[in-house]
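> Have a look at this prediction, sequence included:
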Amino acid sequence: MASSKRNYHVFLSFRGTDVRNNFLSHLYADLNRNGIHTFKDSEELWKGEEISLALMTVIEESSVAIIIFSEDYASSQWCLEELVKIMECKAQKDLIVLPVFYKVEPREVRQINYH
């Protein structure tokens, strides 16, 4: 692994069951095709507490976070933990955060209680 503070250009936060095999795969491929080093987790890879810590480090080491809000995003405790970490890094480390609303309206996301 590189010793650079920013190991990834982009971190993708998403609910896999909603977007993994359609929108996300196209976005990920296009970012990488354009030379943008992008982190996309694999549900098989990221299970367990020690992995959770590693994932939080990946968020800290990214320059940009793209949050793909989808219908079931907020039903995932994992997604909500990522979201909290992303917002902490936005405030403390100048992480750029870009929301994408996939088949949901922004007003639907605003009603979610993240705490």
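Here it is on my side, so go on. Numbering: from 1, shown residues only.

> only C-alpha atoms for contact and neighbour calcs from this point on.
Noted.

> Give me the next element, helix or strand, following the biggest strand by length in the chain.
Ranked by residue count under DSSP state E, the longest strand found in the chain is strand 62-69. Downstream of strand 62-69, the first helix or strand assigned by DSSP states H and E is helix 77-93.

> Outside of the next helix-or-strand element following that following helix itself, list whatever touches it.
Per DSSP H and E, the first helix or strand lying C-terminal to helix 77-93 is strand 96-101. With contact meaning Cα atoms under 8 Å, 6 or more residues apart in numbering, strand 96-101 is reached by 63-70, 86, 90.

> circling back to that earlier point, which residues touch the longest strand of the chain?
With Cα under 8 Å, 6+ apart as the test, strand 62-69 has contacts from 6-15, 59, 83, 86, 95-102, 104, 109.

> next, the one to line up against it:
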Amino acid sequence: MAMQPPSSTSSSGLSNNFSYDVFISFRGTDTRHGFTGNLYKALCDKGIRTFIDDKELQRGDEITSSLHKKIEDSRISVIVFSENYATSSFCLDELVHITHCSKEKGRLVLPVFYGVEPSHLRHLNNNSYGEALAKHEERFQNNKENMERLQKWKIALNQAANLSGYHYSPSEYPQLTSIFFPLYISFL
């Protein structure tokens, strides 16, 4: 998705129109102390203002309005899709808001497929994403509002799967420069 050029920039070339340059969405139990933590550090080391939620959220917690605002106030959202991302209703609600901001506000979304393939997000059969969504569906069965929420999750997953992104295996140490260099260049 095309981004609008910033109307003003700081001396480093980064936009002053946003509170953050990058918002990182991730499943903490999968990647917080490895891939995502290293990505966050690498981005910050390059002077890229990056938001990462540093609180461990309990299962069932809902996305807060303050976190919605962080997404809205970020120029780019990086979504780290990992094995257990879809087990978190919080992550999925976050994803829905990210895709909404992409569509309605022109925000750039950059998916990172960490140990999963885009097809896992599209085709919810016999993979961790399908299993997680089936459990959510079972839990939501008698609640129309939550069933609508589940449909929004599926649509957002499909949309994200169709975006160009980066693919990494947990067994390999990714070259983080392949992610943060294009992000940094986009701010110049």
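Here it is on my side, so go on. Keep in mind that what you see is a predicted model, and the values were worked out from it rather than measured.

> List the TM-score for the superposed pair.
TM-score for the superposed pair, counting by TM-score structural alignment, normalised by the length of the first structure: 0.87. Supporting figures: 111 aligned residues with a Cα RMSD of 2.2 Å.

> What count of nearby residues applies to the aligned partner of T87 of the second structure in the first structure?
Here T87 of the second structure is matched to S75 in the first structure, going by TM-score structural alignment. Neighbour count of S75 of the first structure, defined by other Cα atoms under 10 Å: 11.

> next one: P106 of the first structure
Using other Cα under 10 Å, P106 of the first structure has 13 other residues around it.

> Tell me the counterpart of it in the second structure.
P106 of the first structure maps onto P118 in the second structure when the alignment is built from TM-score structural alignment.

> Once you drop chain neighbours, what's closest to that match?
A161 (4.7 Å; Cα to Cα, 6 or more residues apart in numbering).

> show me the contacts for that neighbour.
Per Cα under 8 Å, 6+ apart, neighbours of A161 of the second structure: 111, 118-119, 121-122.

> in the second structure, which spans are helices?
Applying DSSP state H to the second structure gives helices spanning 28-31, 35-45, 65-72, 89-105, 118-122, 128-140, 144-161, 177-186.

> residue range for the third one in the first structure?
When you say that, I think you mean helix 65-72 of the second structure. Aligned using TM-score structural alignment, helix 65-72 of the second structure spans residues 53-60 in the first structure.

> Only the buried residues of that stretch, if you could.
Judged by neighbour count using 16 or more other Cα atoms under 10 Å, the buried positions of stretch 53-60 of the first structure are 55, 58-60.

> In CSV: those residues, plus distance to D30 of the first structure.
Below are the buried residues of stretch 53-60 of the first structure laid out as CSV (distance: Cα to Cα, whole Å):
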residue, distance to D30 of the first structure
L55, 22
V58, 20
I59, 20
E60, 23
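
> what's the spacing between the most centrally placed residue in the second structure and K152 of the second structure?
Geometric centre of the second structure, nearest residue: I79, 2.3 Å, by Cα atoms, centre = their mean. Computed as Cα to Cα, to the nearest Å, the I79 of the second structure to K152 of the second structure distance reads 17 Å.

> again, but for K41 of the second structure
Here K41 of the second structure is placed at a distance of 32 Å from K152 of the second structure (Cα to Cα).

> between those two, which one's more packed in?
Higher neighbour count among K41 of the second structure and K152: K152, with 17 against 13, using other Cα under 10 Å.
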